[in-house]
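**Student:** model this:
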Amino acid sequence: MLKDFSVQSLFMGCLTAFVGFASSFAVVLHGLQAVGATDAQAASGLTALSIAMGICAIVLSLTTRLPISIAWSTPGAALLASAGMIEGGFPTAVGAFLVCAVLIVIAGLFRPLGRAVASIPAPLANAMLAGVLIGLCFAPVKAIAFNPLFGLPIVLAWIAVGAFRRLWAVPAALAAFALVLAFGVHVPDGALASLEGSLLPRVEFVMPVFTVAALVSIALPLFIVTMASQNIPGIAVLKVNHYNPKPGPLFAATGLFSILSAPFGGHAVNLAAITAAMCAGQDAHADPSRRYWAAVVAGIAYIVLGLLAGAVTAFVGLAPPILIEAVAGLALVAAFSGSAMAAFQHAETREAAAITFLVTASGVSFAGISGAFWGLLAGGLMMLLQKFVQMTKR
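**Tutor:** The predicted structure follows:
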């Protein structure tokens, strides 16, 4: 096993973890805080997720000898941001996280449920995801309107670096955010000194509360988004790189680690989709049988980054919230454009996808249930109606 280790895999694993963490931790923090988490609880969730996905990646990669990359559900965090706080606050959200995790385990072990998720029409799933993401994607523009001297450097860094190296665009925006915070934002006296107390990792247990509203508003949409936009594409990335693992056990494992992280504020752990290509591709090693070490190293790096989550959260908290929302929005632009294009690609499902997108993007809740669920339901009914009309014409 150690003979398979290489410097190339070491570098790619560290790069994978840095890109994965830096490009989306802002989305996770914003999502957790949107459903009622305090700064301490959001930092705890970030720590729990990082450690859980790090250990999960190490265990799965070493046992299968395949480059199994693990990530948190970035689209799921964006879903939380759009859902907002529901009655009962963060404990009800944590209850929904646990239900979602159990559903992921069942989807891995019980094939009919996995097939049912896979059978959700792709245009509707993508339209729901696009509707969830669009609100956060407005944040960079709002940040510029809030203060051009603060917002413009973040956006321009993303554009300039992304034009040459797309992978580094969001880390560049994050670096610009740090510079704006350091040299532009007024930081109260003693605030930086207080960061020293945040260097020690802390996790905060949250007793879950289970409600029907949280089940329908958060758990079910989070499960669908995580499976449709993370777990299933994660398997596809592995297959593209000529790896053929059994999906069920991998799904169940991510669900198990999601269960372990949920009481500490973690919303969902899943197979990586974007960063998976980094560990599974040729850049990780010329020999495909040795690339699993890149995923192992990435897992170790995620654990280290997770232990620093308290300091990261405290540092981010010194800035106006719209600035970190801008970084989060820039991190989701590619995901939004991809999901929107997939949603409206086919003319025959375009109207149903549009309804799903509009209802979800409206952010309006009915009966305490978020728009993501109603959007998927409305689009599904429209699709069924169209099929019924077509059948009657024959």
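**Student:** contacts, neighbours, all on C-alpha from now
**Tutor:** Noted.
**Student:** Can you give me the buried ones in stretch 99-119?
**Tutor:** By neighbour count on 16 or more other CA atoms under 10 Å, the buried set for stretch 99-119 is 99-109, 114, 117.
**Student:** Now secondary structure too, for these, in TSV please.
**Tutor:** Formatted as TSV, the buried residues of stretch 99-119 follow (DSSP: H, G, I helix; E, B strand; the rest coil):
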residue	secondary structure
99	helix
100	helix
101	helix
102	helix
103	helix
104	helix
105	helix
106	helix
107	helix
108	helix
109	helix
114	helix
117	helix
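**Student:** Please work out how many residues are found near residue 40.
**Tutor:** If you count neighbours by other CA atoms under 10 Å, residue 40 ends up with 18.
**Student:** I'd assumed it was in a helix, is it?
**Tutor:** Yes: if the criterion is three-state DSSP, then residue 40 is within a helix.
**Student:** who's in contact with it?
**Tutor:** 204, 310 (CA atoms under 8 Å, 6 or more residues apart in numbering).
**Student:** Residue 237 versus that one, what's the distance?
**Tutor:** According to CA to CA, to the nearest Å, residue 40 and residue 237 sit 35 Å apart.
**Student:** Residue 81 too?
**Tutor:** Distance from residue 81 to residue 237, by CA to CA: 27 Å.
**Student:** With neighbour numbers in mind, choose between those two.
**Tutor:** Taking other CA under 10 Å, residue 81 and residue 237 do not tie; residue 81 has more neighbours (23 against 19).
**Student:** so that one sits right up against residue 37, yeah?
**Tutor:** No: Residue 81 lies out of contact with residue 37 (CA atoms under 8 Å); the separation is 11.4 Å.
**Student:** can you give me the strands in this protein?
**Tutor:** For the chain, the strands defined by DSSP state E occupy 70-72, 269-271.
**Student:** I'd like these as JSON lines, with mean neighbour count and distance to residue 370 appended.
**Tutor:** Below are the strands of the chain laid out as JSON lines (neighbours: other CA atoms under 10 Å; distance: least, CA to CA, whole Å):
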{"stretch": "strand 70-72", "mean neighbour count": "30", "distance to residue 370": "22"}
{"stretch": "strand 269-271", "mean neighbour count": "32", "distance to residue 370": "22"}
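**Student:** Save these as a markdown table, and put in distance to residue 210 too.
**Tutor:** Shown next, in a markdown table, are the strands of the chain (distance: least, CA to CA, whole Å):
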| stretch | distance to residue 210 |
| --- | --- |
| strand 70-72 | 22 |
| strand 269-271 | 20 |
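**Student:** Tell me which of these lies nearest to residue 215.
**Tutor:** strand 269-271 (18.0 Å; CA to CA).
**Student:** Check which helices and strands that closest one sits against.
**Tutor:** Under the contact criterion of 3 or more CA pairs under 8 Å, 6 or more residues apart in numbering; DSSP states H and E, strand 269-271 touches helix 39-64, strand 70-72, helix 247-261.
**Student:** and of the buried residues of stretch 99-119, the nearest to residue 220?
**Tutor:** For the buried residues of stretch 99-119, the nearest to residue 220 is residue 100 (6.6 Å; CA to CA).
**Student:** Could you also give me the structure for this second sequence? I'd like to compare it with the first:
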Amino acid sequence: MTSTAPSTRSEPIVAGIVTALVGFTSSFVVVIAGLRAVGATPVQAASGLLALTVTFGIGMIALSMRTRRPITLAWSTPGAALLASMANSYEGSWSAAVGAFLVVGLLIVATGLVPALGELIGRIPTPIAQAMLAGVLLTLCLAPMTSLAAQPFSTVPILVVWVIAMRWNARWALPSALVTAFVVIGVNVVLDGGAGWAEQAWWPEPAWTTPTVDAAAIVGIAIPLYVVTMASQNVPGVAVLRSFGYETPWRPAMFVTGVGTVVGAPFGGHVINLAALSAALAAGPEAGADTSRRWIAGVSAGVTYLVLAALSGVLVAVASIAPDGLLEAVAGLALLATFVSAVLGAFEQEGFRIPAGLTFVTAAAGVTFAGIGGAFWALVVGLLAFGVLRKR
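**Tutor:** Sure thing, here's the model as predicted:
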């Protein structure tokens, strides 16, 4: 009679904890920046971070236990980056943005129920979708250098730690850079005599916002947010799981993430989805040699996320007292790999290069027309250019 060794039993649990820690610390600054860009106050941003973490934490526990597969969920980091790119162009209200988040959740539910909707998204050429994402990310990925020019003494330690960690253990590069940023912020607070420290709300509280229906927000936020989440998160998430021998339960996953987005939207959450990059940590060899037990990593990650949800108020408070642009620099580092991947995907195929180029520059320019942001117009321009040039 054989028994499973203690170290083997603990491997999926540890892998789940690592998945949650890496996923949370590597991108929460992008989420905060995105929510603030479309009108959230610090309290509302903390509520949004709380809502996102709780909904997808519960969702991944339910899906992993139900399917016995390591199904991991996450907030849409590319979607948050899309919102952050609207910082200087969004003219609507926070309630209108919340209404757009709600629409995205309904669209995700519909994607699981109506196969034709998923097929329609699949018909958007990948280079066009990737070019839109790359254009949205460009400004954010410039933040580390912008911050370096504006405040070199605060930014240099972050960049140095990030480069060193990338050399020796890339998985922990962003968490290490984030810890360094917190140290720098603490030093600045001490040097300023604690200015702004006592005024912050450190404990997260759900903040309800009644959604409002705004056509410009639906077209300018909901549609691009839905497209970028499907193309950059859900579809790759399915591919990652398949690479490790697991088929994604598509309809249940879309139902859970869509309903979770609908529930979290009035509390400030933008959208939740299948995890892509972090999914490999829970579904891969790090979760143990026994593939039938890796679902435990999904449960472990979900539980860890629920614990981390309690930190949302602290993290938003720290972001509020940070020097301007410092945490945006960390966000830029977090998005750099995604930006490079999007650029490669956009321009790899010769026949798509001009349409993808037009899509990229339109999104990067952040043009706003009729109250609708550049991400939507980038898709329109790219698809029109592709249609015309393909006929020629």
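**Student:** Does residue 218 of structure 2 touch residue 95 like I think?
**Tutor:** No: at 11.8 Å, residue 218 of structure 2 does not count as touching residue 95 under the criterion of CA under 8 Å.
**Student:** re earlier: who wins for proximity to residue 87 of structure 1 among the helices and strands packed on strand 269-271 of structure 1?
**Tutor:** With CA to CA as the yardstick, what comes closest out of those is helix 39-64 (17.6 Å).
**Student:** State the span of structure 2 onto which that closest one is aligned.
**Tutor:** Using TM-score structural alignment, helix 39-64 of structure 1 lines up with residues 42-67 of structure 2.
**Student:** Show me what counts as buried in that stretch.
**Tutor:** Buried, per 16+ other CA under 10 Å, within stretch 42-67 of structure 2: 42-64.
**Student:** Map residue 267 of structure 1 across to structure 2 for me.
**Tutor:** By TM-score structural alignment, residue 267 of structure 1 lines up with residue 270 in structure 2.
**Student:** Same question for residue 28 of structure 1.
**Tutor:** Match for residue 28 of structure 1 (TM-score structural alignment): residue 31.
**Student:** I'd like to know how far that match sits from residue 331 of structure 2.
**Tutor:** Using CA to CA, residue 31 of structure 2 is found at 9 Å from residue 331 of structure 2.
**Student:** Tell me if I'm right that the match of residue 28 of structure 1 and residue 47 touch.
**Tutor:** No: contact between residue 31 of structure 2 and residue 47 fails when scored by CA under 8 Å: they sit 11.6 Å apart.
**Student:** show me the contacts for the spatially most central residue of structure 1.
**Tutor:** Nearest to the mean C-alpha position of structure 1, counting by CA atoms, centre = their mean, stands residue 74 at 0.9 Å. Counting by CA under 8 Å, 6+ apart, residue 74 of structure 1 makes contact with 24, 27, 28.
**Student:** and the residue nearest to the last one when sequence neighbours are not counted, how many residues sit next to it?
**Tutor:** Same thing as residue 28 of structure 1. Nearest residue to residue 28 of structure 1, sequence neighbours excluded (CA to CA, 6 or more residues apart in numbering): residue 77, at 5.1 Å. Burial of residue 77 of structure 1 is recorded as 31 neighbouring residues (other CA under 10 Å).
**Student:** How about residue 301 of structure 2?
**Tutor:** By other CA under 10 Å, 31 other residues sit near residue 301 of structure 2.
**Student:** residue contacts, it?
**Tutor:** 13, 15, 16, 17, 18, 19, 20, 57, 60, 72.
**Student:** what residue of structure 2 takes the place of residue 360 of structure 1?
**Tutor:** Residue 360 of structure 1 maps onto residue 363 in structure 2, by TM-score structural alignment.
**Student:** Please read the previous query as pertaining to residue 214 of structure 1.
**Tutor:** Counting by TM-score structural alignment, the partner of residue 214 of structure 1 is residue 217.
**Student:** That match and residue 100 touch, don't they?
**Tutor:** Yes: between residue 217 of structure 2 and residue 100 there is a contact at 5.9 Å, judged by CA under 8 Å.
**Student:** What count of nearby residues applies to whichever residue in structure 1 pairs up with residue 169 of structure 2?
**Tutor:** Counting by TM-score structural alignment, residue 169 of structure 2 lines up with residue 165 in structure 1. Neighbourhood size, residue 165 of structure 1 [other CA under 10 Å]: 11.
**Student:** and the gap between residue 187 of structure 2 and residue 165 of structure 2?
**Tutor:** From residue 187 of structure 2 to residue 165 of structure 2 the distance is 22 Å (CA to CA).
**Student:** who's more crowded, those two?
**Tutor:** Remark: of residue 187 of structure 2 and residue 165, residue 165 carries more neighbours, 18 against 14, as counted by other CA under 10 Å.
**Student:** Report the spatially nearest residue to the more buried one, omitting neighbours in sequence.
**Tutor:** residue 173 (4.6 Å).
**Student:** Could you double-check that the one you found sits in contact with residue 163?
**Tutor:** Yes: Residue 173 of structure 2 is within contact range of residue 163, at 7.5 Å (criterion: CA under 8 Å).
**Student:** The two - which one has more neighbours?
**Tutor:** Neighbours of residue 173 of structure 2 and residue 163, each counted by other CA under 10 Å, are more numerous for residue 173; the result is 22 against 15.
**Student:** picking up where we left off before, if I pick the match of residue 28 of structure 1, what's in contact with it?
**Tutor:** 49, 77, 80, 81.
**Student:** Could you single out the nearest of these to residue 192 of structure 2?
**Tutor:** Using CA to CA, the contacts of residue 31 of structure 2 come closest to residue 192 of structure 2 at residue 49, 27.8 Å.
**Student:** What's the match for residue 80 of structure 1 in structure 2?
**Tutor:** Alignment note: residue 80 of structure 1 maps to residue 83 in structure 2; criterion TM-score structural alignment.
**Student:** Give the burial count for that match, as a bare number.
**Tutor:** For residue 83 of structure 2, the number of neighbouring residues by other CA under 10 Å comes to 28.
**Student:** Kindly report the same for residue 138 of structure 2.
**Tutor:** By other CA under 10 Å, the residues close to residue 138 of structure 2 number 23.
**Student:** got a list of what it touches?
**Tutor:** 339, 364.
**Student:** And it, what's its match in structure 1?
**Tutor:** Correspondence of residue 138 of structure 2 to structure 1, assessed by TM-score structural alignment: residue 134.
**Student:** Please apply the same query to residue 243 of structure 2.
**Tutor:** So, by TM-score structural alignment, residue 243 of structure 2 is matched to residue 240.
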